[in-house]
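Participant: I need the structure of the sequence given here:
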Amino acid sequence: MTVRILVVEDEVKTADYLHKGLSESGYSVDVAHDGLAGQQRISDEHFDLIILDVMLPGMNGWQLLQFIRSRWQTPVLFLTARDAVEYRVKGLELGADDYLVKPFSYVELLARVRTLLRRGPPRETQLFGVGDLSLDLVQHRAMRQGQRIHLTNKEFALLHLLISRENEVLSRTFIASQIWNMNFESDTNVVDVAIRRLRAKVDDPWPHRLIHTVRGMGYMLGLEP
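Facilitator: Take a look at the predicted model:
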């Protein structure tokens, strides 16, 4: 499977250089030229590694790294002209996996990329809990107030997606792409039907709902709508 790398870099020449070099090294490379664009790509797609500049328009690298670490453990390599020790320390303390200063050698960059990718993906959280609902990925078991909830594989995957992004509104298109690996047309009701069936098992037997509809936007799971 092709490794996907996202480069978030506002210097066009540097971004093009990285795109060309990493693509020739066999990676699938995407580029975002500002922090907000990078945030959107990271929210919508899966990447195996993120190469991130610090000084970015819209949202700087520190802020984008904090956003990433609040949700995922994707390896992040900071690539920046900020070479002071305090900047390196800050980047690492915020959760960066490596820090390379510009100007850089492509050979060194490639070696660091390969090292980060060899570490493999971090172990995913195996237990999730919201209120009186719990989800155990290892035992493939959902429980609420101590009672087992019997789910189909798709229902379990849908609940996992919702609970792993607690209090985050997920669009129907995003849910469809993650669960069915397809981009459904906006008028389809496949997601609505799946949510309705999941609610019948997860919410209906109990007084407090956890799966909420956000009108015009999508669905979320949390204690508060």
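Participant: from now on I want contacts and neighbour counts done on CA atoms only, so please keep to that.
Facilitator: Will do.
Participant: enumerate every residue touching the closest residue to residue 46 other than its chain neighbours.
Facilitator: Counting by Cα to Cα, 6 or more residues apart in numbering, residue 46 lies nearest to residue 4, which is 7.7 Å off, once chain neighbours are set aside. Going by Cα atoms under 8 Å, 6 or more residues apart in numbering, residue 4 touches 27, 28, 29, 30, 46, 47, 48, 49.
Participant: and the helices in the chain?
Facilitator: 12-24, 35-44, 61-69, 85-93, 106-118, 153-164, 172-179, 190-202 (DSSP state H).
Participant: quick revisit: among the contacts of residue 4, which pair sits farthest apart?
Facilitator: Spanning the widest gap among those are 27 and 46, at 13.8 Å by Cα to Cα.
Participant: neighbour count: the two, which is higher?
Facilitator: The neighbour comparison of residue 27 against residue 46 (other Cα atoms under 10 Å) goes to residue 27, with 15 against 12.
Participant: that one touches residue 6, doesn't it?
Facilitator: No - using Cα atoms under 8 Å, residue 27 is not in contact with residue 6, being 10.2 Å away.
Participant: about what we covered before: so which of the helices of the chain gets nearest residue 147?
Facilitator: The nearest among the helices of the chain, by Cα to Cα, is helix 190-202 at 10.4 Å.
Participant: buried ones in the closest one?
Facilitator: 191, 195, 198, 199, 202 (16 or more other Cα atoms under 10 Å).
Participant: if we ignore the residues flanking it in sequence, what's nearest the fourth one?
Facilitator: Meaning residue 199. Nearest in space to residue 199, with sequence neighbours left out and distances taken as Cα to Cα, 6+ apart, is residue 211 at 6.9 Å.
Participant: I have a second one here; can you model it like the first so I can compare?
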Amino acid sequence: MAQILVVDDDKHIVKLITLFLQKEGFATEEAYNGKEAWRKLEAGLIDLVVLDIMMPEMDGWELCQTIKQHYDIPVLMVTAKGETGQKVKGYQLGTDDYLVKPFDPVELVLRVRALLKRYKIASSHLVQIGNVHLNHSGHEAKLADETVYVPLKEFELLFKLASYPGQIFTREQLIQQIWGIDYEGDERTVDVHIKRLRERFPESSAGFKISTIRGLGYRLEEAR
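Facilitator: Purely as a prediction, here's the structure:
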């Protein structure tokens, strides 16, 4: 049973979210500010965090960034701040998804399930997306039954995107996670590698596409 930590200074919102999560079979923990949430993260096993931005003591921005520095778990921001600039900031700090108040509790549950599924996929060394199979242990990519040569950095980039289908990654996040925080090149490196991956794996045969999200970065999506 997945353990969900719900963080918001509005107790009514916390109770509403936990009610719907518990009805769907999730275990829940509650916190009403960032510092309390951090103590609960350190004290027990948490699988996913749902958090608000505007909170006392430690706001959602700082909490999200701190979580991502120490834990490999998904974060879903639920906030009244729906402007594009706020969303960009959230993704830059590492949030996995973003839901604007007022929200449909059923949609929140669906997003929680999707995030948990993504992270389960990401913990595996084998990923299938569309018609492509990726084996991280051997850095092997197969399209249908044919092996496709993919240079190491391109493979790491594709494996990262394919492990979290539907999730938006900023160029900065991809640079840090694939090339490392000490990388001295610029973000156009990501654009060049994405272009090459699109050429190696056309949507028509690969069964997926890598979409450009203007102002944010990239997202891999299975073709419909």
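Participant: circling back to that earlier point, can you tell me which of the contacts of residue 4 of the first structure lies closest to residue 58 of the first structure?
Facilitator: If you rank the contacts of residue 4 of the first structure by distance to residue 58 of the first structure using Cα to Cα, residue 30 comes first, at 18.4 Å.
Participant: what is the neighbour count of the residue lying closest to that closest one once chain neighbours are set aside?
Facilitator: What sits nearest to residue 30 of the first structure in space, not counting adjacent residues and going by Cα to Cα, 6+ apart, is residue 6, at 4.9 Å. Using other Cα under 10 Å, residue 6 of the first structure is surrounded by 23 other residues.
Participant: strands along the second structure, start to end?
Facilitator: 3-7, 27-31, 48-51, 75-79, 97-100, 126-129, 132-135, 140-143, 146-148, 169-170, 208-213, 217-222 (DSSP state E).
Participant: average distance between the third one and the first structure?
Facilitator: Its matched residues in the first structure lie on average 0.5 Å from strand 48-51 of the second structure after superposition (mean Cα distance after the TM-score superposition for the first structure).
Participant: could you do the fifth one as well?
Facilitator: Strand 97-100 of the second structure differs from its equivalent in the first structure by a mean of 0.2 Å after superposition (mean Cα distance after the TM-score superposition for the first structure).
Participant: so how far is residue 135 of the first structure from residue 9 of the first structure?
Facilitator: 38 Å (Cα to Cα, to the nearest Å).
Participant: kindly apply the preceding question to residue 213 of the first structure instead.
Facilitator: From residue 213 of the first structure to residue 135 of the first structure the distance is 21 Å (Cα to Cα).
Participant: neighbour count: these two, which is higher?
Facilitator: A count of neighbours by other Cα under 10 Å puts residue 135 above the other of residue 213 of the first structure and residue 135, at 22 against 15.
Participant: isn't the more buried one right next to residue 149, touching?
Facilitator: No - between residue 135 of the first structure and residue 149 there is no contact under Cα under 8 Å: 9.8 Å.
Participant: what touches both of the two?
Facilitator: 141, 142, 143.
Participant: residue in the second structure matching the last one?
Facilitator: Residue pairing (TM-score structural alignment): residue 143 of the first structure is not matched to any residue of the second structure.
Participant: where's residue 143 of the first structure relative to residue 39 of the first structure, distance?
Facilitator: On the measure of Cα to Cα, residue 143 of the first structure and residue 39 of the first structure end up 33 Å apart.
Participant: what does residue 32 of the first structure give?
Facilitator: Distance from residue 32 of the first structure to residue 39 of the first structure, by Cα to Cα: 9 Å.
Participant: related to what we said a few turns ago, can you redo the contacts of residue 4 of the first structure as a markdown table with distance to residue 65 of the first structure?
Facilitator: What follows is these, written out as a markdown table (distance: Cα to Cα, whole Å):
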| residue | distance to residue 65 of the first structure |
| --- | --- |
| 27 | 22 |
| 28 | 21 |
| 29 | 19 |
| 30 | 17 |
| 46 | 15 |
| 47 | 14 |
| 48 | 15 |
| 49 | 12 |
